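A.B. asks: Please find the sequence and the predicted model below.
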Amino acid sequence: MTLTKEQFKNQKIGTGEKLAYGVSNVGGNLVYATISSFATIYYTDSVGIAAATVGTMMILARIFDAFSDIAMGTIIDRTHKKSGQAKPWFVWSIIPLVISLILVFILPASWGNTAKVVYMYVTYIWSAVFCFTANSLSAVSMQSLMTGSKNGRMGLNASYQIFGFITIILVNMITSNVAAKIGWAKLSVVYAILATICLVITAVVCKERKHLIIEEQNEECKQRTISIKEGVSYLLKNRYVIIVLVLSILNYITIGGFNSGGVYYATYIYNNPALFGLMTLAGMLPTILLSSLIPALGKKFSKRNVLAAGYLLQGAGYLIIQFEGTVLPVMILGLVIKGAGLAAVAGLLIPMIGDVIEYEEKKSGVRLDGMMNAIATCGIKVGTGLGLAMVGWLLQFGGYIQRAEVQSASTISMIKLMVGGIPAICGFLGFLLAIKFDIERVEK
């Protein structure tokens, strides 16, 4: 089977394939959301590792991530298999990814501190830097390789984001209670099995098509490779790539900080860990409900304007949480506002990477699907790492006492800051940067 460039540009994606693609984010988040939301409190409260040690490990892992994303992006760009460029790596990553989840949550609390820290470093970095990088980057890269249609990419991304948000809600609502009943080790095995099923569904149903374009099958085109140095040079010369990177980092600092810090907020401010599930639901439900509207809003008001509005709403929502979040109804109001903003950010940021890929191809004649998407996933993981590290460092700075029933006033202030104040600053900075993302105007 072959396609022309025009056919690929207008390639429609069926409902079944969209749903199957979205399911990949269920599998990914059964691993990623579980580790992002619960690894910190697991390490500090169940295993007994100091919060600052955990925070430092989180940020070091993200430094390695910056290199692994670029390397993986280069590997994808150089791959030319019958099934495509990104899909082969997506398939390969499934088993290592789910095993890595189990390894993170089977650390014996009885070990000595040095052994526990070494094990934490090895298993966490293996999961985040290698396994999740290969899986998430290949999954995201598949969007621009499945169809050249901008509307098609937004449809795929909408499915991907909605399934991901639903999974995050469920993971954050049930994980603490289930872990308390069956233990972290058994819970990780259950999640690993479910994740495997979801990821296999995506691997079986979803198909890349860009390599089927007649021009792409030219042998000279196949053999042309871009070195990492040359690829990075193209990336650094494209200001929209830098904007995507920073926007992604800012967005995921807020997500990482809230997902990890929110557990402490519910535990030590509301004195009810189960309320973290309600907090997650309040923040994610508006995102899910509004996600299907974002493509139409982006088309009507421009993607840049809707993206900027999304960051502004996030900043406003988190600002409310910082000052009045201790009152649960006000916390929910702030989360609803930030959730509405997140719908715009999550719904547009990744599809706009496809626009950047095509912009670079028109400008320089070089198409870098893997490396361009690596910038976004690098931003996701660096931002998440900074958010998680922030939680560990602020807890240590505030004098957090592991397993204490009541924390000091300084610790409570730090918990409020990681969940409200710092995410608010990131939201407002994102707004100022998003208004400069004028690629649609430049393309015209």
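C.D. replies: Perfect, thanks for sending it.
A.B. asks: contacts and neighbour counts: CA atoms only from here.
C.D. replies: Will do.
A.B. asks: residues contacting L278?
C.D. replies: M173 (CA atoms under 8 Å, 6 or more residues apart in numbering).
A.B. asks: Looks to me like it is in a helix.
C.D. replies: Yes - according to DSSP: H, G, I helix; E, B strand; the rest coil, L278 belongs to a helix.
A.B. asks: can you tell me how far it sits from V330?
C.D. replies: For L278, the distance to V330 (CA to CA, to the nearest Å) stands at 13 Å.
A.B. asks: Just list the residues touching K338, thanks.
C.D. replies: K338 neighbours (CA under 8 Å, 6+ apart): G283, L313, Q314, G315, A316, G317, Y318.
A.B. asks: Might you report the residue contacts of the first one?
C.D. replies: Under the criterion of CA under 8 Å, 6+ apart, the neighbours of G283 are I332, L335, V336, I337, K338, G339.
A.B. asks: quick one: buried residues of stretch 180-196?
C.D. replies: Neighbour counts using 16 or more other CA atoms under 10 Å place W184, A185, K186, L187, S188, V189, Y191, A192, L194, A195, T196 of stretch 180-196 among the buried residues.
A.B. asks: Below is structure B, check it against A:
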Amino acid sequence: MSKKPLGVDKYGVRKVMRTGDYFADSLGQFSLNIISGLVGQLTYFYTDKVGIAAGAIATMLLICKIIDAFTDIIMGHIVDHTAPGKEKYRPWILRMAIPAAIVIISLFTVPKGWGETMQIGYLLITNVLLSAVIFTAICIPYSSILVVRTNSQEERGNMGIWRAASGYVSGMIIAVAVIPITNALGGNQSAWIKMGAIFGLLIALALFICYLKAKETAIGEGVQAEDIHDDETPVPFGEALKSLFGNKYWVMILIMNFCANISYGISGASGTYYCKWIYGDDNLVAIQGAIGMIPTILGFVAVGPMSKKLGVTKTLRVSFLIGAIGTALRLFNPTHFVYNTTLSCFGTFANIPMMCLMGVMSAMAIDYNEYKYGRRMVATAQSACSFGNKVGSGIGASIIGWCLGLAAYDGLATTVSPAVIQAIYTFSIYIPLILFIILYAFAMRFDLEKRLPEIQKEIAKRN
């Protein structure tokens, strides 16, 4: 029995993806967000379970992210220079499945009998292996698949929504489950190792399914091979970077992704400290995570209709404004659990469109590369943008450690000083508020979306 034709989108571009394709593709983001979510929990694990100084951890994590960012550029260069006729993107998803599971477990097997210097060295090696090698070797090809899998902006948007939803589910699993599960298993290092093994196996399975359904081109029902133009002459790396920085839209997305990932890096680890020292119980992080599912679901339900009615850019402007207002209101009573948890829902809701649509905006900028320079440079564009993302998330995670380090935080202490309380407010409220304001300002200046139909017609004429 033949499948029903998929038809075209509102711009007349042929559709190529079905529900099963969206689901399998989204499992790549599910895996990546489990990895980044676990990395976000490492500051708490290293300070409060292993007993390493917060400042040393913050510096180590930033070094890892800087190394990580440079490997993104190397990976983009490798992918874009894959020999013609060979698959560029899909094989990397399969190659990294088993190594990812193994290294995730190693994150938590920090030798207790070693001195702090040796422990820091172990942390550096395992974090570099996971983030700079394995995560990068998955992320760059996987991000590029969104651009080459379909030429339809509607399907790219749907891919972004599915990916964000799947990634957020895995992120919420980390936020809600890690602390209660590890506490139930004894709250010690052994409990965290068992938890790491479970997540490692889950990642390997998800990546394998993603690999099976991934495709390298937009060929599908009614789409001819000659319509696809992903194979292009490799561009020298220096020339590619010069072209990218000449693309003002790509630069704007680079900055927005940088700010967004600082926010993600902070939110991944700040909640546990806030619950433990402001509310007095770190188990409350599970309640916060559960309540956070409400705005998360609402966000995923709303982002499709919002982007269809308002467009991608205006949807982001509205969400950033909501996030800024909700975060600002927390300043009036930062110690009240119900008040802050309620207002945090606005920030959570504001993050959903950003997760869903920033990849779509990146795809727009890559199309603009082709319009302006006659070449897309897909993997290099994604890797260079990911450079900013990695540095941003590294700074976000490190901000927590630096703030705590400046306040002389002791993870094994039973009480904390007023300076530590202010440090927690700084990385939980003040900095996220500033980031929402910056994101809103750049979204107001992004005008590519309304120009895109004309640009794509011009590209089609050239091809």
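C.D. replies: Okay, I see it. Predicted model, so just to flag it, every value in this text is computed and none were measured.
A.B. asks: before we move on, the earlier item: among the contacts of G283 of structure 1, which one is most surrounded by other residues?
C.D. replies: Counting neighbours by other CA atoms under 10 Å, K338 leads those with 30 neighbours.
A.B. asks: Could you find the counterpart of it in structure 2?
C.D. replies: Residue correspondence to structure 2 (TM-score structural alignment): K338 of structure 1 is matched to G347.
A.B. asks: Next, the contact list for the residue opposite A164 of structure 2 in structure 1 once aligned, please.
C.D. replies: Under the alignment (TM-score structural alignment), A164 of structure 2 pairs with Q161 of structure 1. By CA under 8 Å, 6+ apart, the residues touching Q161 of structure 1 are G22, N25, S291, A346, G347.
A.B. asks: In helices only, show me the contacts of G283 of structure 1.
C.D. replies: Mapping the contacts of G283 of structure 1 onto helices (DSSP state H) picks out I332, L335, V336, I337, K338, G339.
A.B. asks: pretty sure the last one is in contact with L290, am I right?
C.D. replies: No - using CA atoms under 8 Å, G339 of structure 1 is not in contact with L290; the gap is 9.1 Å.
A.B. asks: which residues are in contact with both of those two?
C.D. replies: Contacts common to G339 of structure 1 and L290, judged by CA under 8 Å, 6+ apart, are absent.
A.B. asks: So for structure 1, the centremost residue is which one?
C.D. replies: In structure 1, the centroid-proximal residue (CA atoms, centre = their mean) is I380; its distance is 4.9 Å.
A.B. asks: any idea which element whichever residue in structure 2 pairs up with that one lies in?
C.D. replies: Alignment note (TM-score structural alignment): I380 of structure 1 maps to N389 of structure 2. Using DSSP states H and E, N389 of structure 2 maps to helix 378-406.
A.B. asks: buried ones in that helix?
C.D. replies: Neighbour count says helix 378-406 of structure 2 has 378-405 buried, by 16+ other CA under 10 Å.
A.B. asks: likewise stretch 432-447 of structure 2?
C.D. replies: P432, L433, L435, F436, I437, I438, L439, Y440, A443, F446.
A.B. asks: Repeat that for stretch 405-422 of structure 1.
C.D. replies: Under 16+ other CA under 10 Å, the buried positions of stretch 405-422 of structure 1 are Q407, T411, I412, M414, I415, K416, L417, M418, V419, G420, G421, I422.
A.B. asks: The residues you listed in helices, which ones?
C.D. replies: Secondary structure from DSSP H places T411, I412, M414, I415, K416, I422 of these in helices.
A.B. asks: separation between the first one and V442 of structure 1?
C.D. replies: Same thing as T411 of structure 1. From T411 of structure 1 to V442 of structure 1 the distance is 48 Å (CA to CA).
A.B. asks: And I255 of structure 2? What does it align with in structure 1?
C.D. replies: With TM-score structural alignment as the criterion, I255 of structure 2 matches V246.
A.B. asks: helix, strand or coil for L107 of structure 1?
C.D. replies: Applying three-state DSSP: L107 of structure 1 is coil.
A.B. asks: Number of residues surrounding it?
C.D. replies: By the measure other CA under 10 Å, the count of residues near L107 of structure 1 is 21.
A.B. asks: And F337 of structure 2, by the same measure?
C.D. replies: 14.
A.B. asks: and it, what pairs with it in structure 1?
C.D. replies: With TM-score structural alignment defining the correspondence, F337 of structure 2 maps onto L328 in structure 1.
A.B. asks: Kindly report the same for I297 of structure 2.
C.D. replies: Under the alignment (TM-score structural alignment), I297 of structure 2 maps onto I288.
A.B. asks: can you pull the contacts of the equivalent of D45 of structure 1 over in structure 2?
C.D. replies: Residue pairing (TM-score structural alignment): D45 of structure 1 is matched to D48 of structure 2. D48 of structure 2 makes contact with G411, L412, according to CA under 8 Å, 6+ apart.
A.B. asks: Distance-wise, check D48 of structure 2 relative to A83 of structure 2.
C.D. replies: 48 Å.
A.B. asks: Which residue ranges of the stretch 51-200 of structure 2 form helices?
C.D. replies: 54-80, 90-95, 97-107, 116-127, 136-149, 153-184, 189-213 (DSSP state H, counting those that start in this stretch).
A.B. asks: Quick one: residues contacting L335 of structure 1.
C.D. replies: M279, A282, G283, G317, Y318, I321.
A.B. asks: Looking at those residues, which is nearest A86 of structure 1?
C.D. replies: G283 (31.8 Å; CA to CA).
A.B. asks: what about that closest one, which helix or strand?
C.D. replies: helix 275-291.
A.B. asks: how big's the offset between that helix and structure 2?
C.D. replies: Once fitted to structure 2, helix 275-291 of structure 1 is off its aligned match by 2.7 Å on average (mean CA distance after the TM-score superposition for structure 1).
A.B. asks: Could you point out the helix or strand that follows that helix?
C.D. replies: Immediately after helix 275-291 of structure 1, counting by DSSP H and E, sits helix 294-301.
A.B. asks: could you check the angle helix 150-182 makes with that following helix?
C.D. replies: Using axes from the mean of the first three to the mean of the last three CA atoms, to 10 degrees, the direction of helix 294-301 of structure 1 lies 140 degrees away from that of helix 150-182.
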